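A.B. asks: Provide a 3D model corresponding to the input given below.
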Amino acid sequence: MRLATYNVEWFANLFDSDDHLIIDDGWSGRRDVTRAQQAEALGKVFSALDADAVMIIEAPNTGRNQNTVRALENFSSAFDLRTNAAIMGFANNTHQEIALIYDPEVVTARHDPVGQSVGDPEAPRFDSSFRIDLDVDATEDQVRFSKPPLELEVKTRQGTALRMIGAHLKSKAPHGARNRDAAMRLSIANRRKQLAQAIWLRRRIDQHIAQGASVMLMGDLNDGPGLDEYEHLFGRSSVEIVLGDDLYDPHARRALERRLGAHPTTARFKMHKGDRYLQALLDYIMVSPDLMSHRPAWRIWHPFDDAHCWELSDLCEALLLASDHFPVSLDIDI
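C.D. replies: Take a look at the predicted model:
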């Protein structure tokens, strides 16, 4: 079967207040891309991907009127996708939810959050607070997820049970900084918070593995070795913390082993200054050791780096119009 993770930039902007897909010439949230262009590009990408389940990062909004599940099911219906069922966990206030779309003939999924919401000193439920001393001042700080990870109990048609976690860790960008010193303070504070979130996430993974569960972590960790100049202050990236010694993702492992030279990338951003693009490895599918015996094969659907994508000009164009991230898929016999 094929599982995938995909960060869809400003997916929420493609739906009206009743969660109907908007396909017109109005601008989407993407630069110089209309809603029709982005929606149609996404339809092509999801059709080509043909996954049994896709973890959507930055899924459409859930709010007073809008509903993520309804929007995603409307999207799947519009493009006749077999992933026509959707599920999400705790809503957030960022208009960027985490949700899974899946083929109900192949997969069943249930939101199954773990941990106590109050007073759990080890790994509380992801919609609550995590207490940790972030700056070694003997005072506990309270950390919250702006986008609580999605914890699912998943079962495949073959009967395999998975603990699947969708995650989108906080970006380290120093938004709101008015000068260089303020930007530095915000960047360091944001990195501390992100590393705390990674520790929280890793503790949940440890709990599942200790109970003998098959674990799959999917999503955008917004971090990687060597991604910014503040990493040396803390010793490890959040990717290294979450990966630990037992989870495996070949792209993450390769990047960690090769600090210099080429390594895989899953995102491509236009830089604010100049006429260049920044490429980064941000999106991952990490699996527990027991899943390594099920012939896993990873693929980044990069329009320039993946030979099969490059050979299909329509797919290349769709990938570039659809999002600033590219899907990552995992083919695995489960």
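A.B. asks: going forward, measure contacts and count neighbours with C-alpha atoms only.
C.D. replies: Will do.
A.B. asks: could you pull out the helices for the stretch 151-300 of the chain?
C.D. replies: Counting by DSSP state H, counting those that start in this stretch, residue ranges of the helices within the stretch 151-300 of the chain are 180-210, 238-243, 250-257.
A.B. asks: As a markdown table, these with distance to residue 6 would be great.
C.D. replies: Below are the helices of the stretch 151-300 of the chain laid out as a markdown table (distance: least, Cα to Cα, whole Å):
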| stretch | distance to residue 6 |
| --- | --- |
| helix 180-210 | 19 |
| helix 238-243 | 17 |
| helix 250-257 | 15 |
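A.B. asks: Comparing those, which comes out most buried?
C.D. replies: For the helices of the stretch 151-300 of the chain, average neighbour numbers computed from mean count of other Cα atoms under 10 Å are highest in helix 238-243, which has a mean of 22.
A.B. asks: Show me the contact partners of it.
C.D. replies: Residues outside helix 238-243 that contact it (Cα atoms under 8 Å, 6 or more residues apart in numbering) are 194-195, 198-199, 201-202, 221, 223-225, 252, 256, 286.
A.B. asks: closest to residue 123 among the residues you listed?
C.D. replies: residue 201 (7.8 Å; Cα to Cα).
A.B. asks: just to revisit the earlier point, just send the contacts of helix 238-243 back as TSV, with distance to residue 43 too.
C.D. replies: Converted to TSV, the contacts of helix 238-243 look like this (distance: Cα to Cα, whole Å):
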residue	distance to residue 43
194	32
195	35
198	32
199	36
201	32
202	34
221	25
223	28
224	29
225	33
252	28
256	34
286	26
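A.B. asks: So of those, which two are at opposite extremes in space?
C.D. replies: Of all pairs drawn from the contacts of helix 238-243, the widest gap by Cα to Cα lies between 201 and 256 and measures 19.4 Å.
A.B. asks: could you pull out the strands for the stretch 151-300 of the chain?
C.D. replies: 161-168, 215-220, 267-270, 277-280, 283-287, 297-300 (DSSP state E, counting those that start in this stretch).
A.B. asks: So which of these is nearest residue 127?
C.D. replies: When the strands of the stretch 151-300 of the chain are ranked by proximity to residue 127 (Cα to Cα), strand 161-168 comes first, at 12.6 Å.
A.B. asks: and stretch 315-334, which residues are buried?
C.D. replies: Taking 16 or more other Cα atoms under 10 Å as the neighbour-count basis, stretch 315-334 is seen to contain the buried residues 315-332, 334.
A.B. asks: show me what contacts the residue positioned nearest the centre of the chain?
C.D. replies: Centroid check for the chain by Cα atoms, centre = their mean gives residue 219 as the closest residue, at 2.3 Å. With contacts defined as Cα under 8 Å, 6+ apart, residue 219 is in contact with 5-7, 55-57, 166-168, 283-285.
A.B. asks: Please provide the structure for the following sequence as well, for comparison with the first:
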Amino acid sequence: MRLATYNIEWFANLFDKEDQLIIDDSWSGRHDVTKAQQIEAVAKVLIALEADALLIVEAPNTGRHQNTVRALEGFADTFDLRTRKAAMGFANDTHQELALLYDSDRLEVRHDPKGQETGKKGSTQAPRFDGTFRIDLDIDTTEDLVRFSKPPLELAMRTQGGTDLRLIGAHLKSKAPHGAETRDEVIQISIANRRKQLAQAIWLRARVEEHRTAGEEVILMGDLNDGPGLDEFEHLFGRSSVEILLEAGLYDPHASKAAQVRPGPLPTTARFEMQGEGRYLQALLDYVMVTPGLRAKRPAWRIWHPFDDVECWRMPELREALLTASDHFPVTLDIEI
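C.D. replies: From the prediction side, this is the model:
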């Protein structure tokens, strides 16, 4: 079975208010890419992935008129994808939903959130992901009230072979200091964002530990917007959010390599143009983490990087589709379950 995670940049821009694809030459959210070009590229990538289940980060919007599931199932029908059914959890206000496209012949999937419903009052005991987490990160003795702008997607899954497992899809808080105009504002916003992201990781870790205590296997995947050593503010807190999640017994070979003292060259899953600098920044942001019982099944991970993956590089049409579709690249996990 192949499971995948893929952050599709500005995917929501490709659908109108009735969740129909806008296949024309108007600009998409990607630089110098039309909607028609991005739609074609995304379809080519999804067909090439041949996944049984695909977590889409930045999925189409759910709102007053739009519906994520309807949009994704329409996309799958248009391109005759095997992953023709969609599932999602709590909608959010960012126009960047978390959703799963999956092959219903091979998987049974249902939204199954855990934790206490808290509302705004919060709880210190890892509440439901649409609630509020009360936590003191122990750097200023001040309790924080933390919420997810994009509540993680919690799914109960059963494979065709009878394996039960939990899947958590996440898109953690970005650390980028958006809106900052001065150096002091950059520092202030960056620290606040990292603080919130670490709290979200602790919240996720607690949920994974609950499942492990209950004897359940977990796959946690998505865009974690972090990794060891990615920014200068990490030293204030001593660890990255990825390292916090690894403490729950989760494993991803790329995350584990990045956490080494001298990791050497690192794999990357995202590529961003540095405005005004004439170059690209590459980063490891997307992960597929598994609990020990799943790791024992000797799964295989793959980053579909257009330049670093040999097969992707040797297929020009796929290579160009990966570059056109998004600023992130898919990560897949092949596992016998």
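A.B. asks: how about the contacts of residue 219 of structure 1 in CSV, adding neighbour count and distance to residue 273 of structure 1?
C.D. replies: Conversion of the contacts of residue 219 of structure 1 to CSV gives the following (neighbours: other Cα atoms under 10 Å; distance: Cα to Cα, whole Å):
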residue, neighbour count, distance to residue 273 of structure 1
5, 27, 29
6, 25, 27
7, 27, 24
55, 30, 32
56, 29, 29
57, 26, 27
166, 26, 32
167, 28, 30
168, 25, 26
283, 29, 24
284, 29, 28
285, 26, 32
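A.B. asks: re the thing from before, and the strands of the stretch 151-300 of structure 1 as a markdown table, adding distance to residue 68 of structure 1?
C.D. replies: Formatted as a markdown table, those follow (distance: least, Cα to Cα, whole Å):
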| stretch | distance to residue 68 of structure 1 |
| --- | --- |
| strand 161-168 | 15 |
| strand 215-220 | 17 |
| strand 267-270 | 24 |
| strand 277-280 | 28 |
| strand 283-287 | 21 |
| strand 297-300 | 26 |
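A.B. asks: Nearest to residue 139 of structure 1, out of these?
C.D. replies: For the strands of the stretch 151-300 of structure 1, the distance to residue 139 of structure 1 is smallest for strand 161-168, at 26.7 Å, taking Cα to Cα.
A.B. asks: what helices or strands is the closest one leaning on?
C.D. replies: Of the remaining helices and strands, those touching strand 161-168 of structure 1 by 3 or more Cα pairs under 8 Å, 6 or more residues apart in numbering; DSSP states H and E are strand 53-59, strand 97-102, strand 150-156, strand 215-220.
A.B. asks: what's the helix or strand for the alignment partner in structure 1 of residue 124 of structure 2?
C.D. replies: Using TM-score structural alignment as the criterion, the counterpart of residue 124 of structure 2 in structure 1 is residue 121. Secondary-structure assignment from DSSP states H and E places residue 121 of structure 1 in no helical or strand segment.
A.B. asks: who touches residue 121 of structure 1 in this structure?
C.D. replies: With Cα under 8 Å, 6+ apart as the criterion, the residues that contact residue 121 of structure 1 are 130-131.
A.B. asks: about what we covered before: quick check: the gap between the alignment partner in structure 2 of the residue nearest to the centre of structure 1 and residue 63 of structure 2.
C.D. replies: For residue 219 of structure 1, the aligned position in structure 2 is occupied by residue 222, per TM-score structural alignment. Counting by Cα to Cα, to the nearest Å, the separation of residue 222 of structure 2 from residue 63 of structure 2 is 22 Å.
A.B. asks: Just to confirm, what residue in structure 1 is aligned with residue 307 of structure 2?
C.D. replies: With TM-score structural alignment defining the correspondence, residue 307 of structure 2 maps onto residue 304 in structure 1.
A.B. asks: So the closest residue to residue 44 of structure 1 other than its chain neighbours: helix, strand or coil?
C.D. replies: Leaving out its chain neighbours, the residue that sits closest to residue 44 of structure 1 by Cα to Cα, 6 or more residues apart in numbering is residue 318, at 6.5 Å. On the three-state scheme (DSSP: H, G, I helix; E, B strand; the rest coil), residue 318 of structure 1 is labelled helix.
A.B. asks: Check the gap between residue 318 of structure 1 and residue 24 of structure 1 for me.
C.D. replies: When distances are taken as Cα to Cα, residue 318 of structure 1 and residue 24 of structure 1 turn out to be 17 Å apart.
A.B. asks: swap in residue 73 of structure 1?
C.D. replies: Separation of residue 73 of structure 1 from residue 24 of structure 1 (Cα to Cα): 19 Å.
A.B. asks: And for residue 143 of structure 1?
C.D. replies: As judged by Cα to Cα, residue 143 of structure 1 and residue 24 of structure 1 stand 41 Å apart.
A.B. asks: more crowded one of these two?
C.D. replies: Neighbours around residue 143 of structure 1 and residue 24, counted as other Cα atoms under 10 Å, are more numerous at residue 143. The numbers are 19 against 13.
A.B. asks: In structure 2, what sits opposite that one in the alignment?
C.D. replies: Residue 143 of structure 1 maps onto residue 146 in structure 2, with residues paired by TM-score structural alignment.
A.B. asks: what residues are up against its match?
C.D. replies: Residues touching residue 146 of structure 2, when contacts are defined by Cα under 8 Å, 6+ apart, comprise 132-135, 196, 199-200.
A.B. asks: now do residue 217 of structure 2
C.D. replies: With Cα under 8 Å, 6+ apart as the criterion, the residues that contact residue 217 of structure 2 are 164-166, 211, 290-294.
A.B. asks: Ok, residue 76 of structure 2 next?
C.D. replies: Residue 76 of structure 2 makes contact with 82-85, according to Cα under 8 Å, 6+ apart.
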